[in-house]
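A.B. asks: Sequence isn't available, so here's the structure alone:
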């Protein structure tokens, strides 16, 4: 936030990344052979190490991002939740799945589906969550049995590099996790070396990664940008909704892909809602407080370039008729004052492009139908929230919202429910993270196994072809597969 240098890491070239990946591949078979329980033991020791080094790690998070201590602390909570959830469920998620055969001819066979991890998974993560972001993906891949090469953002590499060092050196875990640092070229080198890619970041970079993965015929999962909508109906608990809008829009200084960016409020309660939100936003304390003090609510923007985008969106809105009720200007360092915009419409960048900063744009709507139509009028579809006391109405409207998740009478919470999927529609991505077993199985390949109950000398379909046997099989197929006796017996219809 004050521009001082807090650390440095070496940049990796493509050849160095290739060497790292070769080492990871050599270590992976033994890691897979440990099984989910053995792998979980290492992950739980990692959790202990994280707790033992919590203060030091969160100070790194704060120093390289400019976060408030409260926002930095949330990252450790996410890391612990992810490790505890996946290690507790890994054995069940990865267990062989027995399947009932289909058709009488297959009744003598045993079917099962087993999974094998992709040998090497590549993670590329953004700068808004140096600890939580990589943890949300690395744990599922590791517990699945994959080796992981991770590239944190070149803007915030310090925390994750240290966390990976702790894995490799302090707890003595198998060398199946590595961090490589660098810019876009390093990210491209990772994509070229791995068997599966998990990327979180911009739509533009996500598209480029998807194209390269398609060329290499490897899978990818992409969690991209958001322009998340909040819909507040006239029967909502306005005090709670206003509190959620402020927290959902301002947490991490608005630098969250699932943060609330635009709010649609039914006309009868619009003025009251705006007043509640504005008073709370104006009261927010901003700044990078002392470690452990919890003295401020939000910190600064991470990069000057992102601060520029926030400023441009506010200026564009004002030029097109919007009003700033509080905030609206830059602050020292990369700070931007928490901002409320009203009299907004969809001609403005703040309603159509991802702002990724501490702004709330609030729009008056006539009714729920207009609110849903405007919420869906977006290239993005990551998360959303819906506010009403009517459960039936909430259920109906949730089915009309074009977003990967809907939080009813809360904000952001759907993002961190690990038993259900978190993923984007439209330009917000491909695939999901979390989702119970899917959060581990996405890093695996399915393998079908068919076992004969009885080993006959020969099968009816094997050579040589015999006319009598082929005719008998044809009759059997009709008898077992048709749905009426005429066709079962092969009788021709009468004209």
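C.D. replies: Arrived safely, thanks for sending. Because the structure is a prediction, the values reported are computed rather than measured.
A.B. asks: CA only for contacts and neighbour counts going forward, please
C.D. replies: OK.
A.B. asks: what residue is smack in the middle of this protein?
C.D. replies: residue 433 (4.4 Å; CA atoms, centre = their mean).
A.B. asks: Spell out which helix or strand contains that residue, please.
C.D. replies: Take DSSP states H and E as the rule and residue 433 turns out to sit in strand 432-434.
A.B. asks: Off-centre distance for stretch 274-293?
C.D. replies: 27 Å (CA atoms, centre = their mean, to the nearest Å).
A.B. asks: Can you tell me what sits against that stretch?
C.D. replies: 1, 55, 59, 62, 66-69, 239, 242-243, 245-246, 295-300, 325-327, 335, 337-340, 362 (CA atoms under 8 Å, 6 or more residues apart in numbering).
A.B. asks: If we go by neighbour counts, what in that stretch is buried?
C.D. replies: Across stretch 274-293, burial judged by 16 or more other CA atoms under 10 Å covers 274, 276, 277, 278, 281, 285, 286, 287, 288, 289, 291.
A.B. asks: Name the nearest of the residues you listed relative to residue 112.
C.D. replies: residue 291 (52.4 Å; CA to CA).
A.B. asks: Included below, for side-by-side comparison, is a second structure:
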């Protein structure tokens, strides 16, 4: 696969071109322009001019485009999966199950639910002043939404955030990672083929300066990425007084209790720690296992991890785990594993970079770990699973909450009621019992951080589309006289009557019977 991205603006001859590499092989698969701030400003002007027409189509008009795109994704499934796999290095099935399946579901979900989630709401008020008047809350698109996406999921967590923003009636400028931009450009081609009006969706390719320029031009920003960068995005958004939704880091704990189905827990631990080579914000990143089942659990996880096939993806069924995507992330994983070794941890499987070509790290199991180690406290974002022996559920809860992050968590026990009770004590935005990560596929269910290190705001659910809107309150007075009773001129009789009515409504005593204490 080798191509050059189509130019998203007419002034691209002035742009530097960035080579896009397949991280599993080092092969150059395309080139993209590194847009300047001036070029981004031009995109914003075009997006702003196109937005009113897109909004005027209404929910059902926009839904027709989204549903056509849902069909386009399935008709072009292999092309989409191959593009994602080539620019990320992930296994074919990882791209199919997480990215393609999510994208197709999301187009249908937001087409169906945008009219319901954003419908006008009739408001009832206890205020005397508005009795007999019609009160309505409505949702209007913000205008131009900027989405700055990460490199790990170019469809799900980059382009995926554009779908509800478009369904709400906004124009969108997407700034994908310069490491994985090809999927976003492919989605732009698909939307154009499905009848999306010109300039409603634009892709701003480039490095960090391009993202900063997008942030300076849009009316709202949706950012997914590291906590450190998220803080900078939040500060800049606050300076501009624009809303920001930030989905940031995770260090998601898994708790395995003594009465758990150990085989199920082991399968989940391996799959959801190694899925996408561990580069998932809601990956299982640390595991706490009660002592009675610890040895059995570790043995099963070790055997399953050792059996994983890691290599260059070459179509369906070719590998279980692909490469890593972002070169600096390999350094972080290596540092965490080496830090654990130096502090007394044992590596049961993996622990090395693996292949010399591309960006690789072996699926790795660590034991004899503790909370002094970076692998238990910092976001690793790679194919590692540190497993810690614990004495009871109380210790597991304490350690699970001993983190600046709070994105997701999981609890495994045969006692579902006890599992739910424990889940309610974990400080995370989402907690699953006897499952992991699949909550993300329930688009009706909000997903976001439960602690500042994991961000602010939510995707999915009603809040996942309302965040792309401004609220507008309407008050319609239908039956009224020339002058309301409370207006000028004031007189003592009416004031006294109003005082008594006010006291009665608020369950107080008449004013004349009150005494100063």
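C.D. replies: Structure's in. What do you need? On a predicted model such as this, the values are computed, not experimentally measured, just so you know.
A.B. asks: And the TM-score between these chains?
C.D. replies: TM-score for the superposed pair, counting by TM-score structural alignment, normalised by the length of structure 1: 0.96. Supporting figures: 489 aligned residues with a CA RMSD of 1.5 Å.
A.B. asks: about what we covered before: how near is the aligned partner of the residue nearest to the centre of structure 1 in structure 2 to residue 448 of structure 2?
C.D. replies: Taking TM-score structural alignment, the alignment pairs residue 433 of structure 1 with residue 459 from structure 2. Residue 459 of structure 2 sits at a distance of 6 Å from residue 448 of structure 2 (criterion: CA to CA, to the nearest Å).
A.B. asks: For the stretch 101-250 of structure 2, which segments count as helices?
C.D. replies: For the stretch 101-250 of structure 2, the helices defined by DSSP state H, counting those that start in this stretch occupy 101-117, 162-167, 182-193, 208-217, 227-240.
A.B. asks: if we can go back for a sec, if you look at the contacts of stretch 274-293 of structure 1, which of them are in helices?
C.D. replies: Cross-referencing the contacts of stretch 274-293 of structure 1 against helices under DSSP state H gives 55, 59, 62, 69, 239, 242, 243, 245, 246.
A.B. asks: Is it possible to mark the buried ones in the residues you listed?
C.D. replies: Applying 16+ other CA under 10 Å to those flags 59, 62, 69, 242, 243, 245, 246 as buried.
A.B. asks: My understanding was that the second one contacts residue 74; is that so?
C.D. replies: No. Assessed by CA atoms under 8 Å, residue 62 of structure 1 is found out of contact with residue 74, at 11.4 Å.
A.B. asks: re earlier: using TSV, lay out the buried ones among the ones in helices among the contacts of stretch 274-293 of structure 1 together with distance to residue 450 of structure 1.
C.D. replies: Listed next are these as TSV, based on distance: CA to CA, whole Å:
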residue	distance to residue 450 of structure 1
59	54
62	53
69	55
242	57
243	56
245	53
246	55
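A.B. asks: Going along the chain, name the strands of the stretch 201-350 of structure 1.
C.D. replies: 220-223, 228-232, 260-266, 323-326, 339-342 (DSSP state E, counting those that start in this stretch).
A.B. asks: what about the alignment partner in structure 1 of residue 271 of structure 2, distance to residue 253 of structure 1?
C.D. replies: With TM-score structural alignment as the criterion, residue 271 of structure 2 lines up with residue 247 in structure 1. Distance from residue 247 of structure 1 to residue 253 of structure 1, counting by CA to CA: 10 Å.
A.B. asks: In terms of neighbours, single out the busier of the two.
C.D. replies: Between residue 247 of structure 1 and residue 253, counted using other CA atoms under 10 Å, the more crowded position is residue 253 (31 against 21).
A.B. asks: could you list every residue that touches that one?
C.D. replies: Taking CA under 8 Å, 6+ apart, one finds 67, 298, 299, 300, 301, 338, 357, 358 in contact with residue 253 of structure 1.
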